[in-house]
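> Coordinates only, no sequence provided:
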């Protein structure tokens, strides 16, 4: 099993970390570590996230931080579709 971030997800992750790094570099590192740990969890437990209203799409929260990782389980990979702060509106 492998993990793949879509281009939008990679861009979202970069934006989140850049935003946090400008305000609190130590906090940005902690969020980055937690998001990495959450994605690592998905490699070992692909169905750890909750089902969403969209068929085949799951969501894992990166607690204690308010970030949601939206993903899909494919045959040989976990595809990360998006990473967003839960206070932000989802994109259509």
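Yes, it's here. Every value quoted in this text rests on a predicted model; they were computed, and no experiment measured them.
> only C-alpha atoms for contact and neighbour calcs from this point on.
Noted.
> What about the closest residue to residue 77 other than its chain neighbours, how many residues nearby?
Closest residue to residue 77 apart from its sequence neighbours, by CA to CA, 6 or more residues apart in numbering: residue 2 at 4.6 Å. By other CA atoms under 10 Å, the residues close to residue 2 number 13.
> Wait, residue 2 touches residue 74, no?
No - contact status for residue 2 versus residue 74: not in contact, 9.8 Å apart, counting by CA atoms under 8 Å.
> circling back: any idea how far residue 38 is from the residue nearest to residue 77?
14 Å (CA to CA, to the nearest Å).
> Please apply the same query to residue 44.
10 Å.
> cool, residue 51 as well?
16 Å.
> neighbour count winner among the two?
Neighbours were tallied for residue 51 and for residue 38 using other CA under 10 Å; the higher tally belongs to residue 38 (19 against 16).
> let's bring in a second one:
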């Protein structure tokens, strides 16, 4: 099984890391490593994330950091759809029935 990032997910990650790096380049590296480590767990445990309103999308937290990884389990790959800060409006997050 492979992990594939959508373009919006890559943009989310870049935005997060750029924002953190402005205050702390070392902090951005730590957050990036944690996000990558959590996503790496999906290869061994693809169903570890919580289900969302959309039955195809799951959500995984990056504790101790407040980011959420939204992903889908495909037959040959895990698709990362978004990486968002947990404090953002949940209405616009993947997995919400009314999100576009």
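Received, thanks. Computed from a prediction, not measured in an experiment: that's the story for all the values here.
> residues contacting the residue nearest to residue 77 of structure 1?
Residues in contact with residue 2 of structure 1 (CA atoms under 8 Å, 6 or more residues apart in numbering) are 43, 76-78.
> Which residues are in contact with the residue mapped onto residue 51 of structure 1 from structure 2?
In structure 2, residue 51 of structure 1 lines up with residue 51, judged by TM-score structural alignment. By CA under 8 Å, 6+ apart, the contact set of residue 51 of structure 2 is 57-59.
> Go again with 10 Å.
57-60, 70-72, 95 (CA atoms under 10 Å, 6 or more residues apart in numbering).
> among the residues you listed, which are in strands?
Those of those mapping onto strands are 57-60, 70-72, per DSSP state E.
> Identify, from those, the entry nearest to residue 15 of structure 2.
Closest approach between those and residue 15 of structure 2, by CA to CA: residue 70, at 15.9 Å.
> how much space is there between the residue nearest to residue 77 of structure 1 and residue 69 of structure 1?
With distances taken as CA to CA, residue 2 of structure 1 is found 16 Å from residue 69 of structure 1.
> repeat for residue 19 of structure 1
17 Å.
> for structure 1, which residue is closest to the average position?
Most central in structure 1 under CA atoms, centre = their mean is residue 69, positioned 2.8 Å from the mean C-alpha point.
> Report the secondary structure element holding the residue nearest to that one when sequence neighbours are not counted.
Distances taken as CA to CA, 6+ apart place residue 83 nearest to residue 69 of structure 1, at 4.6 Å, with adjacent residues excluded. Residue 83 of structure 1 belongs to strand 77-85 when elements are defined using DSSP states H and E.
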